[in-house]
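Enquirer: A predicted structure for the sequence below; I have some questions about it.
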Amino acid sequence: MKTLTIETSHATIAISDSEGSGPPLLMIHGNSSCRHVFRNQLDGEIGRTFRCIAIDLPGHGDSSDAVDPEKTYWMPGYADVAIEVMAALDIPSYAVLGWSLGGHIGLEMLARTKAVTHLMISGTPPFEANSESLDLGFLPSAHMHLAGQEMFSEQDISDYAHSTCGVNAPFEPFLLDCVARTDGRARAMMFSRILSPEAADQQAMAIHSPVPLAIVNGEEDVFINNDFIAGLAYENLWEGTVYRLKCIGHAPFWEAPEVFDPYLIRFLSA
């Protein structure tokens, strides 16, 4: 596994680059997380088979805070960061795995580049650009309000870290560190512009995806409305199914990689 940093117009971005020689996969983490949440895939069969590129978003993990927060801390900014990174690595086409916020970034990327060949999202409700759809896509869970809150107490850090990884998932100290490290402006500014008309319509991009779109969610995800996600009329849905993994929460690739990984391998091999 190689680790490196790349200078972009938004921030200095930290990257893990696996040893696999197969087709490349860009892995984008969720809100207030970091690239190490994909450790099981990076260090496992997927990382040995495919070239997996996991990044820390600006204001997250080992990446720097955004040079210009207004430019960066929203879907178009994050999408541009990911596109810049892959261009700097001289990777002209690649699949994307986006978790939670990372899935929304992946959908935004579809509107901004033709480099994405496949997109898998997990824990990501594709909402229309209106408040009614946003409310339908997400569930009013106990800690949902923290997703857009700038300042965190120690209790907030613990609550958010535990709830996002899944109540039955393995818990490690780095998950707390990721939340504590995150630039709080990234949460607040992203949510303040989540319905901006300058960003892509998430639902339209998912329904009319120009590339195969895979959706693999945890059935017990406390943040998303699985029925809402499954009910959309996707035109390019991989295997024609929104997969809902039983007894698994918001981060299935972390909580149950032995269940999740076969879906990802099959998708990347299609």
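Expert: Now that the structure is in, tell me what you want to look at.
Enquirer: C-alpha only now, for contacts and for neighbours.
Expert: Noted.
Enquirer: Pull out the buried residues from stretch 75-89.
Expert: For stretch 75-89, a neighbour-count test (16 or more other Cα atoms under 10 Å) marks M75, P76, G77, Y78, A79, D80, V81, A82, I83, E84, V85, M86 as buried.
Enquirer: Out of these, name the ones that lie in helices.
Expert: Among these, the members falling in helices (DSSP state H) are M75, P76, G77, Y78, A79, D80, V81, A82, I83, E84, V85, M86.
Enquirer: I28 contacts G102, correct?
Expert: Yes - with contacts defined as Cα atoms under 8 Å, I28 counts as touching G102 at a distance of 4.7 Å.
Enquirer: this is the other structure I want to compare:
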Amino acid sequence: MISIGAVVALAILALLTQVVVVVLDRAYPPLGEAVTVAGARLNVVELGPRNTTDPPLLLIHGASSNLEVMRRPLGDLLARNHRVILIDRPGHGRSTSSVDGDATPDIQARMIAEALGKLGISKVILVVHSLSGALGARMALDYSERLAGLVMLAPVTHPWRGGVGWYNKAVTTPGIGRLLAYTVTLPLGLLLVGPAARAVFLPQQMPDGFVKDTATLLLLRPREFLANARDLVTLKAAVAAQAPRYAEISVPTTIISGDVDMTVSTDIHSRPFAAAVSDARLIVLKDVGHMVQNVAPDLVISEIDAMIGRIATERASAARAATPRRPIA
């Protein structure tokens, strides 16, 4: 039986959590356009010129983050010359979700494809990081007509040994999970979020101000923490189910990973994915960890530009081939 003292302590923690949520929401208000799709309202931010003939670049973040992780510095740099679209995945950042089962890559791929249709965008070059590697692969499988190309940064693509952290399983446990999320998660998270973020950057150093500049603290809000945990606990089964289909992927694909990534193993994910996809190019960066878009943004941009150039060349060749030749007089 729970003591009165424990009940009072949980009540205080719940109140503190709600106060901090209000503070965080005011500190990081929505900056983009809300696009309503089946099961979610997705926050979409657009950067760069709109009048380019090149395919727009759609950047999607991974776990425990939001679109600001892809915006700084990669999105801002790309926007100097390209139309860039950034989306908070369902339940993350400034996106909301009304579906508890929205964690799997196939459902999130459907939501993003629907959002592109509502934005009037036919094809994009999709740039994904970490967990969203599974989402990018799924879009290439189920919505290839929406992709002109695929760029994978330290992607998750295959099942791995082990789990995803006991706390993710705990907060997704019926009953007790929501209690944890709305009481102890945020206070503890405030203490742990900095060290956790620094660990993801290893062996590189985390940039100064990274947690603040990328609105990482939004993760600690109960509804987002629950969404993130659901993403993670369902991910292994999801990639195990879709990995046998990777040979079906036909869109031009570039994978960039670090050889000492301790968060997402290049040997378990990037190398097998590159081997399975016929039109794939794999680049492994020496002595680089998980945050390749922060460590080597110029390289990532050059590879994206190379893909855009290839697409333009193929488009021009197809146009010439389709043009009827005049008969020789």
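Expert: Perfect, I can see it now. Predicted model, so just to flag it, every value in this text is computed and none were measured.
Enquirer: And the furthest pair within the buried residues of stretch 75-89 of structure 1?
Expert: Taking every pair in these and measuring Cα to Cα, the maximum separation is 16.9 Å, between M75 and M86.
Enquirer: Show me the strands in the stretch 1-150 of structure 2, by range?
Expert: Secondary structure of the stretch 1-150 of structure 2 (DSSP state E, counting those that start in this stretch): strands located at 33-37, 40-47, 57-60, 84-87, 96-97, 124-129, 147-153.
Enquirer: need the helices for the stretch 151-300 of structure 2, in chain order.
Expert: Taking DSSP state H, counting those that start in this stretch as the criterion, the stretch 151-300 of structure 2 carries its helices at 166-171, 176-181, 185-201, 210-213, 222-242, 270-276, 292-295, 297-322.
Enquirer: Looking at those, which is nearest to V124 of structure 2?
Expert: In this view, the helices of the stretch 151-300 of structure 2 are compared for proximity to V124 of structure 2 by Cα to Cα, and helix 297-322 is the closest at 10.4 Å.
Enquirer: now the angle between strand 147-153 and that closest one, please.
Expert: What separates the directions of helix 297-322 of structure 2 and strand 147-153 is an angle of 160 degrees, with axes from the mean of the first three to the mean of the last three Cα atoms, to 10 degrees.
Enquirer: buried ones in helix 297-322 of structure 2?
Expert: Within helix 297-322 of structure 2, the residues scored as buried using 16+ other Cα under 10 Å are P297, V300, I301, E303, I304, M307, I308, I311.
Enquirer: can you pull the contacts of whatever residue of structure 1 lines up with the first one?
Expert: Meaning P297 of structure 2. P297 of structure 2 is assigned P257 in structure 1 as its aligned equivalent, the criterion being TM-score structural alignment. For P257 of structure 1, the contacting residues are N40, Q41, taking Cα atoms under 8 Å, 6 or more residues apart in numbering as the criterion.
Enquirer: mind checking how far P257 of structure 1 is from A88 of structure 1?
Expert: For P257 of structure 1, the distance to A88 of structure 1 under the criterion Cα to Cα, to the nearest Å works out to 30 Å.
Enquirer: I28 and G102 of structure 1: who's more crowded?
Expert: Neighbours were tallied for I28 of structure 1 and for G102 using other Cα atoms under 10 Å; the higher tally belongs to I28 (31 against 25).
Enquirer: what do we get in structure 2 for the more buried one?
Expert: Per TM-score structural alignment, the equivalent position to I28 of structure 1 in structure 2 is I60.
Enquirer: any idea how far its match lies from R83 of structure 2?
Expert: Relative to R83 of structure 2, I60 of structure 2 is positioned 14 Å away (criterion: Cα to Cα).
Enquirer: Could you give the number of residues near the closest residue to V300 of structure 2 other than its chain neighbours?
Expert: For V300 of structure 2, ignoring the flanking residues on the chain, the nearest one in space by Cα to Cα, 6 or more residues apart in numbering is Q293 at 6.6 Å. The local packing count at Q293 of structure 2 equals 23, with neighbours defined by other Cα under 10 Å.
Enquirer: Q293 of structure 2 against E303, yeah?
Expert: No - when contacts are counted by Cα under 8 Å, Q293 of structure 2 is not listed as touching E303 (11.8 Å).
Enquirer: Which residues are in contact with G59 of structure 1?
Expert: D65, A66, R181, T182, D183, A186.
Enquirer: ok, those residues in structure 2: which stay?
Expert: Retained in structure 2: A66, T182, D183, A186, out of the contacts of G59 of structure 1 (criterion both residues aligned by TM-score structural alignment, their matches' Cα atoms under 8 Å).
Enquirer: For the counterpart of the last one in structure 2, give me its contacts.
Expert: When structure 2 is aligned by TM-score structural alignment, the residue opposite A186 of structure 1 is A227. If you count contacts by Cα under 8 Å, 6+ apart, A227 of structure 2 has them with P90, G91, H92, D100, A103.
Enquirer: Same check on L282 of structure 2?
Expert: Neighbour list for L282 of structure 2: T254, I255, I256, S257, S270, R271, A274 [criterion: Cα under 8 Å, 6+ apart].
Enquirer: What's the local residue count around the equivalent of the first one over in structure 1?
Expert: Going back to what we said before, that points to T254 of structure 2. Under the alignment (TM-score structural alignment), T254 of structure 2 pairs with A214 of structure 1. Applying other Cα under 10 Å, we find 24 residues neighbouring A214 of structure 1.
Enquirer: now swap in D62 of structure 1 and tell me
Expert: Other residues within reach of D62 of structure 1, judged by other Cα under 10 Å, total 20.
Enquirer: Skipping its backbone neighbours, what lies nearest it in space?
Expert: Spatial nearest neighbour of D62 of structure 1, chain neighbours left out: A14 (5.6 Å); criterion: Cα to Cα, 6+ apart.
Enquirer: distance of that neighbour from A87 of structure 1?
Expert: Distance, A14 of structure 1 to A87 of structure 1, by Cα to Cα: 15 Å.
Enquirer: same thing with Q155 of structure 1?
Expert: From Q155 of structure 1 over to A87 of structure 1 the distance is 39 Å, taken as Cα to Cα.
Enquirer: Repeat that for Q203 of structure 1.
Expert: Taking Cα to Cα, one finds Q203 of structure 1 at 26 Å from A87 of structure 1.
Enquirer: again, but for A204 of structure 1
Expert: Here the criterion is Cα to Cα. By it, A204 of structure 1 lies 26 Å from A87 of structure 1.
Enquirer: Please apply the same query to T49 of structure 1.
Expert: For T49 of structure 1 relative to A87 of structure 1 (Cα to Cα), the value is 22 Å.
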